[in-house]
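Engineer: Need a 3D model of the sequence below.
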Amino acid sequence: MANIIITGSSRGIGFQLAKLFADEGHQVLALSRNDAPIAELKNKNIKSFSFDLSNDNDFEKLDSFLEKNWKQVDVLINNAGKLLNQAFLETSMEEFEEVYRVNVFGVAKLTQKIIPLMSRSGHVVTISSMGGVQGSMKFPGLSAYSSSKAAVITMTELWAEEFKESGPAFNVLALGAVQTEMLQEAFPGYEAGTTALEMASYIKDFSLNGNKFYNGKLLQVSNSTP
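Structural biologist: Down below sits the predicted model:
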C-alpha cells in the first residue's frame, strides 16, 4: 500500500480521490484549506489538516506531520487550484499573483519539499487544464488561471528532465470539463459529460501505474472536441 498526498481535497476530484485511495487501503494525507469535509468521513486511512499552499506557516505543519508519521511518499497529486474568472482589464496584479501563489508557486514549493521523500518509483502527478495547453480553445476571463495551468505543464517537463536519473517520475494531466464546483463557478449552468468520481477514478489508476509508461509527459484528458 502506498503513502499518497493529495491537495485540494475538500471537494470535487480531490475529495473523490481521497476516498478511492483510502477505500483501497492506501494511506492518504488529504490537504485543503477546509479539511472539514474529509474529517467528517472518519476514514482510518485518511489523515488531514487545514493547509493553504500560499501560506508558509502551513508548510511547517506539513513538516511536522511527515517527520512524525511518514518517512516516504509514493505519490503526490498536485490537485489544488485557485480559479479567477474576471476580465483581464479588471484584474489587479495582486489578484493575478494570488492565483499564481497557489497554482504555480505553491505547487513548486510542495513538490520541492516532497521529492526528497520519494524513491525512483515515486510519481508526481500535477493536474492542469486544457485551457493551459498551447493551441487549445481559450475562454475570456481566465488569463490568470489558464496561464498558471500552462506554467505547471512546463515545470513538469523540466522536473522530469532534472530527475530522470534518480526519479521520481513527473507527469501532468490537462483535464477537460468535469462536473465540479469549480466548473460551476467558472461557467454557471454548464453541464459536463464527466463526473468528479469518473475523473478521480482515472487519475487514481494513472497515479499508481502511469509512471511505468510516462515521464515528463502532458496527457490531455478530455472527451470534448476540439
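
Engineer: rest of the way, CA atoms for contacts and neighbours
Structural biologist: Will do.

Engineer: Tell me which residue lies nearest the centroid of this protein.
Structural biologist: A centroid search over the chain (C-alpha atoms, centre = their mean) returns residue 79, at 1.5 Å, as the residue closest to the centre.

Engineer: most remote residue from the protein's center?
Structural biologist: Quick read of the chain (C-alpha atoms, centre = their mean): farthest out is residue 89, 28.2 Å.

Engineer: follow-up on the earlier one: so the residue nearest to the centre of the chain makes contact with residue 111?
Structural biologist: No - assessed by C-alpha atoms under 8 Å, residue 79 is found out of contact with residue 111, at 11.8 Å.

Engineer: what sits against residue 4?
Structural biologist: When contacts are counted by C-alpha atoms under 8 Å, 6 or more residues apart in numbering, residue 4 touches 26, 27, 28, 29, 73, 74, 75, 76, 77.

Engineer: Could you report the distance from the residue lying closest to residue 181 once chain neighbours are set aside to residue 180?
Structural biologist: The shortest distance from residue 181 to any non-neighbouring residue, by C-alpha to C-alpha, 6 or more residues apart in numbering, is to residue 12 (6.6 Å). Distance of residue 12 to residue 180, computed by C-alpha to C-alpha, to the nearest Å: 5 Å.

Engineer: swap in residue 87?
Structural biologist: On the measure of C-alpha to C-alpha, residue 87 and residue 180 end up 22 Å apart.

Engineer: Same drill for these two, tell me which one is more crowded.
Structural biologist: Neighbour count, other C-alpha atoms under 10 Å: between residue 87 and residue 180, residue 180 has more, with 17 against 12.

Engineer: here's the other one to compare against:
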Amino acid sequence: MIKNIVITGTSRGIGYELVALFTNVGHNVLALSRNEVPISGLNISNCQCMPCDITNDDDLKKVSDFLKNDWKRVDVLINNSGYLVNKPFEKLKREDFQEAYDVNVFGAAAMTQTVLPFMKKDGHVVNISSMGGVQGSAKFPGLAAYSSSKGALITLTEVLAEEYKETGPAFNVLALGAVQTEMLEEAFPGYKAPLTAKEMGKYIMDFALKGNQFYNGKVLQVSNSTP
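Structural biologist: Coordinates of the predicted model:
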C-alpha cells in the first residue's frame, strides 16, 4: 500500500536520504526544510517539496493547507529537524537554549499538531532524538542545550502516546547514536561515526512503516555503542 509520509529536516543528512528511500519504493513524500533546494533539484515525481520553518506559524499553515487540499491523509510523520549548538555551558546564552528548544521541542510539537488532524488510528509519528537525551547514557561537554532538548522530546513522545492511545496514531522516538552527517561534523570535527546517513535512514524507514505494530510510547536506542 502506498503511504503518505511527511518528513522535516530534509535538506541534508538523514532527512535527505529518507526522501530518496521512501520515494524509491513508491511512497508519497512531503519534504519540509528551511532550504528546499537540495530536494527540489532531484525532480522526484512522488515528492512534494515545501520550504518550511517549523517554528513559523505561517509556514505551518501552508503545510496544513496542502494536506487539506491535496493529500487528505497522512500515514507517517517523521520529526527529523534538529538544531545543535556545541559550546561550553558558561558560554551558552539564553538564545542558544531558545533556538535548540524552538526547533527540537516546540517545532516538533507544532508540526505534530499540524499533521494530527490528517492521521488515522493506524498512523505513526516518529520523533528523532539522540542518545544524549536518554537518561543514563554517556553525555558530552558542550551539548547542554542540545541534549536537554532531545531529552524533552523523548518525554513529549511518551506523553502523547498515552494521550492518543485510544484513538491513535502511535508515537515512538528513536534515540540515535553517532551517524556520519554534516551536523555531526560541525559538532565534532574529524570524528568518524560507525554509520552513514543512508544506513540509518534505512532503519528509520523500516521502523516508521512497521514499528507501530509493535511499539507505542517507546524510546528505542539506536546505537551500537554503550552506555
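
Engineer: Now intersect the contacts of residue 4 of the first structure with the strands, please.
Structural biologist: 27, 28, 29, 75, 76, 77 (DSSP state E).

Engineer: Please list only the buried members of the residues you listed.
Structural biologist: Among those, the ones that count as buried by 16 or more other C-alpha atoms under 10 Å are 27, 28, 29, 75, 76, 77.

Engineer: Quick one: average offset of the longest helix anywhere in the second structure versus the first structure, please.
Structural biologist: In the second structure, assigned by DSSP state H, the helix with the most residues is helix 144-163. Compared with the first structure after fitting, helix 144-163 of the second structure has a mean deviation of 0.5 Å; criterion: mean C-alpha distance after the TM-score superposition for the first structure.

Engineer: Please spell out which residues along that helix are buried.
Structural biologist: Applying 16+ other C-alpha under 10 Å to helix 144-163 of the second structure flags 144-158, 160-161 as buried.

Engineer: Does anything pack onto it? Which helices or strands?
Structural biologist: helix 94-101, strand 124-130, strand 170-176 (3 or more C-alpha pairs under 8 Å, 6 or more residues apart in numbering; DSSP states H and E).

Engineer: Indicate which one of those is closest to residue 39 of the second structure.
Structural biologist: Nearest to residue 39 of the second structure, of all these, is strand 124-130, at 19.8 Å by C-alpha to C-alpha.

Engineer: Name the surrounding residues that touch the closest one.
Structural biologist: Residues contacting strand 124-130 of the second structure (C-alpha under 8 Å, 6+ apart): 75-81, 108, 112, 147, 150-151, 153-154, 157, 169-177, 208-209, 212.

Engineer: which residues of the first structure fall in helices?
Structural biologist: So, for the first structure - with DSSP H - the helices run 12-23, 36-39, 56-69, 93-100, 107-114, 143-162, 181-186, 196-209.

Engineer: Which one of the ones you listed lies nearest to residue 46 of the first structure?
Structural biologist: helix 12-23 (6.3 Å).

Engineer: Compare that closest one with the second structure and give me the mean distance after superposition.
Structural biologist: Counting by mean C-alpha distance after the TM-score superposition for the first structure, helix 12-23 of the first structure comes out at 0.5 Å.

Engineer: Residues contacting that helix, please?
Structural biologist: 6-9, 27-28, 30, 38, 43, 45-46, 79-80, 180-182, 196-197, 199-201, 203-204.

Engineer: okay but residue 137 of the second structure is in contact with residue 221, surely?
Structural biologist: No - here residue 137 of the second structure does not reach residue 221: they are 9.8 Å apart, not a contact under C-alpha under 8 Å.

Engineer: ok, now how distant is residue 172 of the second structure from residue 223 of the second structure?
Structural biologist: For residue 172 of the second structure, the distance to residue 223 of the second structure - C-alpha to C-alpha - is 16 Å.

Engineer: Counting neighbours around each, name which of these two comes out higher.
Structural biologist: Each of residue 172 of the second structure and residue 223 has its neighbours counted (other C-alpha under 10 Å); residue 172 has more, 28 against 18.

Engineer: The more buried one against residue 221, yeah?
Structural biologist: No - taking C-alpha under 8 Å as the definition, residue 172 of the second structure is not a contact partner of residue 221, at 11.2 Å.

Engineer: first to last residue in stretch 93-111 of the first structure, what's the distance?
Structural biologist: 25 Å.

Engineer: circling back: can you check which residues contact both of residue 137 and residue 221 of the second structure?
Structural biologist: With C-alpha under 8 Å, 6+ apart as the test, residue 137 of the second structure and residue 221 both reach residue 131.

Engineer: State the number of residues packed around residue 45 of the second structure.
Structural biologist: Around residue 45 of the second structure there are 9 residues (other C-alpha under 10 Å).

Engineer: Give the aligned equivalent of it in the first structure.
Structural biologist: Matched to the first structure by TM-score structural alignment, residue 45 of the second structure sits across from residue 44.

Engineer: From residue 19 of the first structure, how far off is residue 42 of the first structure?
Structural biologist: 11 Å.
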